[in-house]
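1. Task: produce atomic coordinates for the following.
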Amino acid sequence: MSEDTDIQTFIEQTIKGHDVVLFMKGSPEQPRCGFSSLVVQVLDHLGVEYVGVDVLQDDSLRDGIKVYSDWPTIPQLYVKDEFIGGADIVREMYQSGELKTALADKGLLPA
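-> Purely as a prediction, here's the structure:
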């Protein structure tokens, strides 16, 4: 099995194994770019539980997530197997209230 296949399998298993996954630069505790930090702040503010995956740990992961989603930038947010988008989309959805509604509809926000 090639490294690309392994990475795609890892990405798919991570997304399917968790309700909310953020592929980001750095960790939720220590974001390594402003865009990742912005998405972490939004998710933390909403109180949603999520898993952060640091793409800076592995070049093949950083490239692989872009292939997986067909999206050129990081961070990338996934909710219940669905690709939501990057920092700009998450910010717009948060500001409009759409993100909170989507998370609540999926039962992912604290009561």
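2. From here on, just use CA atoms for contacts and neighbour counts.
-> Will do.
3. any idea how far residue 78 is from the residue nearest the centre of the chain?
-> Taking CA atoms, centre = their mean as the criterion, residue 22 is the residue nearest the geometric centre of the chain, at 2.1 Å. As judged by CA to CA, to the nearest Å, residue 22 and residue 78 stand 6 Å apart.
4. any idea which element the nearest residue to residue 65 once chain neighbours are set aside lies in?
-> Closest residue to residue 65 apart from its sequence neighbours, by CA to CA, 6 or more residues apart in numbering: residue 11 at 7.0 Å. Counting by DSSP states H and E, the element that carries residue 11 is helix 3-17.
5. Which strands and helices lie in contact with whatever helix or strand comes next after that helix?
-> Toward the C-terminus, helix 3-17 is succeeded by strand 20-24 as the next helix or strand (DSSP H and E). Contacts defined by 3 or more CA pairs under 8 Å, 6 or more residues apart in numbering; DSSP states H and E place strand 20-24 against strand 51-54, strand 76-79.
6. structure for this one too, so we can compare:
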Amino acid sequence: MSDVQAWIKETVTNNPVVLFMKGTAQFPQCGFSGRAVQILKACGVQDLVTVNVLDDADVRQGIKEFSNWPTIPQLYIKGEFIGGSDIVGEMYENGELKAMLEA
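-> Presented below is the predicted three-dimensional model:
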């Protein structure tokens, strides 16, 4: 496992909610990342950890390999890959996301 993969694994394991995104929660750099942040805030997430993939090309590529998922943002809850913006949106609308966050 590369250093980047090890760091990603440690980050998603040690934090309850992690969003790999373009930009920051305060200043999202793409609409999909912004939407994911808004949904998580609407679910009442207080301790959201965000990783700006634009800061590091190795992390940007590494997270795609880690999850085997081609797009950003990527949401992890309790170490488990949940999905990207569309999946997070669908799970929010059907109540599944809030239930998972509260479990």
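7. ok, back up a step: residue in structure 2 matching the residue nearest to the centre of structure 1?
-> Alignment note: residue 22 of structure 1 maps to residue 19 in structure 2; criterion TM-score structural alignment.
8. ok, now residue 86 of structure 1?
-> Checking TM-score structural alignment: residue 86 of structure 1 goes with residue 84.
9. rewinding a little: quick check, the residue nearest to the centre of structure 1 in contact with residue 74.
-> No: Residue 22 of structure 1 is beyond contact range of residue 74, at 9.2 Å (criterion: CA atoms under 8 Å).
10. which position in structure 1 aligns with residue 31 of structure 2?
-> Match for residue 31 of structure 2 (TM-score structural alignment): residue 34.
11. got a markdown table for the helices and strands packed on strand 20-24 of structure 1, with mean neighbour count and distance to residue 98 of structure 1 too?
-> Converted to a markdown table, those look like this (neighbours: other CA atoms under 10 Å; distance: least, CA to CA, whole Å):
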| stretch | mean neighbour count | distance to residue 98 of structure 1 |
| --- | --- | --- |
| strand 51-54 | 20 | 21 |
| strand 76-79 | 23 | 13 |
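12. now those in CSV, with distance to residue 95 of structure 1?
-> Output for those, formatted as CSV (distance: least, CA to CA, whole Å):
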stretch, distance to residue 95 of structure 1
strand 51-54, 22
strand 76-79, 16
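13. List just the one of these that sits closest to residue 69 of structure 1.
-> Nearest to residue 69 of structure 1, of all these, is strand 76-79, at 8.5 Å by CA to CA.
14. List the contacts of that closest one.
-> 15, 19-24, 83-87, 90, 103 (CA atoms under 8 Å, 6 or more residues apart in numbering).
15. Check stretch 82-94 of structure 2 too.
-> 32-33, 35-36, 39, 71-76, 97-98.
16. Report how many residues lie close to residue 36 of structure 1.
-> 26 (other CA atoms under 10 Å).
17. Isn't it up against residue 24?
-> Yes: with contacts counted by CA under 8 Å, residue 36 of structure 1 reaches residue 24, the gap being 5.5 Å.
18. Now do the shared contacts for these two.
-> Shared contacts of residue 36 of structure 1 and residue 24, defined by CA under 8 Å, 6+ apart, comprise 74-75.
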